[in-house]
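J.: coords below, sequence missing:
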């Protein structure tokens, strides 16, 4: 079927960006308003310590400015995503990004100035001024980090070094995406096709084993040619993390990274320990995968091809919406009614692919807009799950923005994946209860098992690799290519086991191609997120209203407290190993059911 041009897409299939700006002229007017408001904020520079009233005025002016800026920048970004070939919206997007950078730089004086005010003075102001008290958590969070803020001279030097500190990531990006070229391989039809980053996973999912192996060998054969350069690049990224942590007087690079969201290091350790205890389940999964694929031994390139044939089931968008809403009924009338309107009459969703439209899917928006969803819906089960996932993000944004002021109107990465994965869990539970078809059941269970393998187990392995490499660097060890290979290969051997599984030597180089390793101690949050989501979804399904009320309160809380506190009030204590263990127990029970169905 031929793709429609953007102008030919029916309005009911498009998100309602006219509700943000009905015309480009309206956007231009707000763009100009933002520029005019910047001097109103910078007028407070050097004055924040004068009084509680002045500090409150400055914070309110900042919020007013950034609310409008966010609306301007988000609209421009989303208009470009509708049709990336449209030069008008390309220009708007570039201008929006530039404006955001300029305004952010102009407002950067606020944090150091606030931290220059004595802590006891700020706390006295908070107690004396009820309006300023609305910013208590934000200000207390700033004060929490005060001991790690250095003198103005050191801070200025660290700021100047930030561009240099980003060099390893930039070098990796240029080498990985621009300079590294992969060879051609033969596809399923015997045609020669160039291997690319985008095609690699598709080849690994191929039902033809020779194609999977060829892609795997070609990819890692190419990385092997650059392994020493990549090792030096990653090593310097780790050194940068260590130097910055020491400059700010943190005990370690990991402590510095987790401190930004006030997550105890025990959360990280508990995650790794719980996964280690449950590696036998992953080993069972690997053996089952080999059995279902009818392979005597499984290789690393066999881990992504579906072990259950895709169910040939067309799901039109309207049917997907109804199915998702039925699955979400345990969350109550309010949640489902908002979701129904968002997916239909309120036009949150840009549904189908069109010429020039950005690929993939996301949830996006500003504090003052609808929580929009970009889709490229394909009438498949996978597309329905993607829609449920993105709806979870949008509902989190919707409830947060309805119940929190602007300065708490967002949420951290630590909790971002909870609401989306929660929706997927409820959808899987609903679909499994609605069918007696063993093929569909196996497909659904396979979908969830793979989510666990790639998100909980795999991301934890990544997290463990990061922890080991930073510890080695902090002890003064050189992170050579040989050492990185040794660490990474050993982790793969530990995680996947060796019974019926070949840990191919080439997998030792996988560390060299993971972009997230240049944003240290980030990936563990994917694993904690799925753990929290599974635990909360089980509570909702078993406890009913009390658990639903706790969960909806969590969705409405934004960033008004630390993430671990918000999750604890929802019913999940992420500072204990219990939620991770509960998620791993679900993985084991799904595995039991899959083994039973496989016979």
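T.: Cool, the structure landed. If you're wondering where the values come from, they're calculated on a predicted model, not measured in any experiment. Residues are numbered from 1 along each chain as shown.
J.: CA atoms for contacts and neighbours, from now on please.
T.: OK.
J.: Which strand or helix spans the residue lying closest to residue 595 once chain neighbours are set aside?
T.: Using Cα to Cα, 6 or more residues apart in numbering and skipping residues adjacent in sequence, the residue nearest residue 595 is residue 288, 7.1 Å away. Using DSSP states H and E, residue 288 falls within helix 279-292.
J.: just checking, what packs against that helix?
T.: Contacts defined by 3 or more Cα pairs under 8 Å, 6 or more residues apart in numbering; DSSP states H and E place helix 279-292 against strand 298-299, helix 481-496, helix 578-598.
J.: what about those, which gets the closest to residue 348?
T.: Distances from residue 348 to each of these were compared using Cα to Cα; the minimum, 31.2 Å, belongs to helix 578-598.
J.: buried residues in that closest one?
T.: Judged by neighbour count (16 or more other Cα atoms under 10 Å), helix 578-598 contains these buried residues: 578-584, 586-588, 590-591, 594-595.
J.: So what touches that helix?
T.: 271, 274-275, 278, 281, 285, 288, 292, 438, 442, 445-446, 449, 452, 528, 530-532, 534-535, 572-573 (Cα atoms under 8 Å, 6 or more residues apart in numbering).
J.: Taking helix 279-292 as reference, get the angle to it.
T.: On the basis of axes from the mean of the first three to the mean of the last three Cα atoms, to 10 degrees, helix 578-598 is oriented at 20 degrees to helix 279-292.
J.: Mind giving me the packing neighbours of the host helix or strand of residue 549?
T.: Using DSSP H and E, residue 549 sits in helix 545-555. With contacts defined as 3+ Cα pairs under 8 Å, 6+ apart, the packing partners of helix 545-555 are helix 381-403, helix 524-543, helix 563-570.
J.: Of those helices, give the one that comes closest to residue 38.
T.: Shortest distance between residue 38 and those, using Cα to Cα, is found for helix 381-403: 24.1 Å.
J.: What residues sit buried inside the closest one?
T.: By neighbour count with 16+ other Cα under 10 Å, helix 381-403 contains the buried residues 381, 383-401.
J.: and the lengthiest helix in the chain, how far out from the chain's middle?
T.: Once the chain is assigned using DSSP state H, the helix that runs over the most residues is helix 52-82. Here the centre of helix 52-82 is set off from its chain's centre by 23 Å, with Cα atoms, centre = their mean, to the nearest Å.
J.: another one to put next to it:
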């Protein structure tokens, strides 16, 4: 389906061509160059920083010089790691790639261990003022004083980080070793089932195919649920250990502290989404979904179903790129030109799924590299919006790297999800302007409602689960498979209402969410979408001021606290109304659909 005229075809449509994959040569010319650089860094060691040990308080110039050396080496490490992880994600099964990734991680760990004394020395400096080019960095260190240990203890903790492998184990199991039986439709036709193809198969109007896709995927996770439970339990125990030694009241507080997010922001999200009237609208949506699908009861796999499947919406890669570029025009010609160059000429993106490649999508890079994007493009509307989403991350990185010095260029995860979902909102707004056919418009109304459900309701449900799982361990409880699956089932009952069926395999979903290995991460999706809806409303209200505020926002990096950066953009995430307005938008969509 296309909403625009034909244009010159691009060349990178073959998923076997190198041109359809990201260009890593700006990082290193090849693996040999990486190996040589790694050997050099290993031999050099950390002497450039270590020579200042015990000297920081003796001369004010020593502090700045030591931080210069620290950030110079850290930037070289970041380059080393970025290449290794991108190379590995291109083929997870390649043992040489995995070895390089582990080497980079190990060197990072050694660097942390050998520079852990810096924080301790800085905290010992009497009457130290946070000023100069490292003022913001020093301000954050001084704020961490209540949670910082002595020098030797900090070194031990840094050395311990190399043993934190639960996320790697999950990644290998999830992306490489787990295999899924083919999904089968009502006519007996088989479809290869992968983590990527599941996203499309489960949307089919053929309920047998939906059920088969869900059952076969979740059954594979069910077979290893004890392993996955123990692995996740170890992650939660790791977090509990960290919060105890760092003197935090909870793992949540410890996780949010690094991004300077008050716990109240997390709790406000849960409280607002879980208000009776707001959950009632989600129950209405489930009931509508069942009604339009002709179902008395709605199973988990029915929630994915596309009720307007007769309206085929598929995109070539060229179409997807042009739509995304057109959608961001309100942000200015320069903004569009940068994005177009990255997507078409500079090869920021690894586009297609292939055996061994990491599933999903993300944006990644370092201060002086392209802001790379991993995709597994199949032409679906989901892929179209995923491209917009990841480009939002990459443009955020581009502008922050361009406008901030290295120590403040890396924005926090908290604000990252604002830029990405803002891009999605721009794309949706463009599509709704182009569409004239009422049936197609209804299709996109449903898509938008699903996007809010998946991003605000679903991620808040996940956030509630994480809170409960960690609270259990903090109160001396033990995480078992039955307990974990039970929490998930109870939350689904609460969120989705009486007409939603809790299938026996549903609880296993708690064990297959990769983001649970980045603890207390997912709530930021819900906050991010709420903030992006507010930013988009500001852009529509005043295009000139809205554009100016947005570009300032994505240029700010971590130069201020994230909640303050958003406040400067005229969005207050501490105010429940920011969340409520997003939920009101969901209600309006349900009203339009259920007519």
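T.: Sure, I can see it. Remember, it's a predicted structure, so these values are computed and weren't measured experimentally.
J.: Got a TM-score for the two of them?
T.: The TM-score (TM-score structural alignment, normalised by the length of the second structure) is 0.85; 582 aligned residues with a Cα RMSD of 3.6 Å.
J.: How many residues are close by the residue nearest to residue 595 of the first structure?
T.: A count of nearby residues for residue 288 of the first structure, using other Cα atoms under 10 Å, gives 18.
J.: And it, what's its match in the second structure?
T.: Residue 288 of the first structure maps onto residue 288 in the second structure, with residues paired by TM-score structural alignment.
J.: Quick check: its match vs residue 540 of the second structure, distance?
T.: Distance of residue 288 of the second structure to residue 540 of the second structure, given as Cα to Cα, to the nearest Å: 30 Å.
J.: just to revisit the earlier point, mean deviation of the longest helix of the first structure from the second structure?
T.: In the superposition with the second structure, the average deviation recorded for helix 52-82 of the first structure is 3.0 Å (mean Cα distance after the TM-score superposition for the first structure).
J.: Which stretches in the stretch 1-150 of the first structure count as helices?
T.: Using DSSP state H, counting those that start in this stretch, the helices found in the stretch 1-150 of the first structure span residues 24-42, 52-82, 87-106, 110-116, 119-128, 136-144.
J.: from the middle of its chain, how far away would the shortest one be?
T.: This points to helix 110-116 of the first structure. That offset, for helix 110-116 of the first structure, works out to 30 Å (Cα atoms, centre = their mean).
J.: so what's residue 392 of the second structure closest to, chain neighbours aside?
T.: Nearest non-adjacent residue to residue 392 of the second structure, counting by Cα to Cα, 6+ apart: residue 420, 4.1 Å away.
J.: What separation is there between the one you found and residue 385 of the second structure?
T.: According to Cα to Cα, residue 420 of the second structure and residue 385 of the second structure sit 10 Å apart.
J.: now the strands: where do they sit in the stretch 151-300 of the first structure?
T.: In the stretch 151-300 of the first structure, the strands defined using DSSP state E, counting those that start in this stretch lie at 184-186, 192-194, 298-299.
J.: Reformat the ones you listed as CSV; add distance to residue 517 of the first structure and mean neighbour count.
T.: Below are the strands of the stretch 151-300 of the first structure laid out as CSV (distance: least, Cα to Cα, whole Å; neighbours: other Cα atoms under 10 Å):
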stretch, distance to residue 517 of the first structure, mean neighbour count
strand 184-186, 28, 16
strand 192-194, 26, 13
strand 298-299, 24, 20
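J.: can you put the ones you listed in JSON lines and add distance to residue 369 of the first structure?
T.: Listed next are the strands of the stretch 151-300 of the first structure as JSON lines, based on distance: least, Cα to Cα, whole Å:
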{"stretch": "strand 184-186", "distance to residue 369 of the first structure": "45"}
{"stretch": "strand 192-194", "distance to residue 369 of the first structure": "42"}
{"stretch": "strand 298-299", "distance to residue 369 of the first structure": "48"}
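J.: what's the closest of these to residue 206 of the first structure?
T.: Across these, residue 206 of the first structure has its closest neighbour in strand 184-186 (11.9 Å, Cα to Cα).
J.: if we can go back for a sec, quick one: buried residues of the longest helix of the first structure?
T.: In terms of neighbour count (16+ other Cα under 10 Å), helix 52-82 of the first structure has its buried residues at 52, 55-63, 65-82.
J.: got it, and stretch 172-180 of the first structure?
T.: 172-173, 176.
J.: Also stretch 315-335 of the second structure?
T.: For stretch 315-335 of the second structure, the neighbour count (16+ other Cα under 10 Å) marks 315, 317-321, 323-325, 327-328, 330-331, 335 as buried.
J.: now what about it, what contacts it?
T.: Residues from elsewhere that reach stretch 315-335 of the second structure (Cα under 8 Å, 6+ apart): 1-2, 9-10, 13, 336, 339-340, 343, 377, 379-381, 384, 387-388, 423, 426-427, 429-430, 543, 547, 551.
J.: for stretch 250-265 of the first structure, same thing?
T.: Outside stretch 250-265 of the first structure, the residues that touch it by Cα under 8 Å, 6+ apart are 148, 241-242, 244-246, 412, 467, 470, 474, 520-521, 562-564, 575.
J.: coming back round to it: nearest to residue 95 of the first structure, of the strands of the stretch 151-300 of the first structure?
T.: The closest of the strands of the stretch 151-300 of the first structure to residue 95 of the first structure is strand 192-194. By Cα to Cα, the value is 35.3 Å.
J.: What mean distance separates the closest one from the matching residues in the second structure?
T.: Once superposed with the second structure, the aligned residues differ from strand 192-194 of the first structure by a mean of 7.4 Å; criterion: mean Cα distance after the TM-score superposition for the first structure.
J.: For that strand, which helices and strands make contact with it?
T.: Using 3+ Cα pairs under 8 Å, 6+ apart, the elements in contact with strand 192-194 of the first structure are strand 184-186.
J.: how far does the strand it packs on sit from the chain's center?
T.: How far strand 184-186 of the first structure lies from its chain's middle: 32 Å, per Cα atoms, centre = their mean.
J.: now do stretch 18-30 of the second structure
T.: Centre to centre, stretch against its chain (Cα atoms, centre = their mean), the figure for stretch 18-30 of the second structure is 23 Å.
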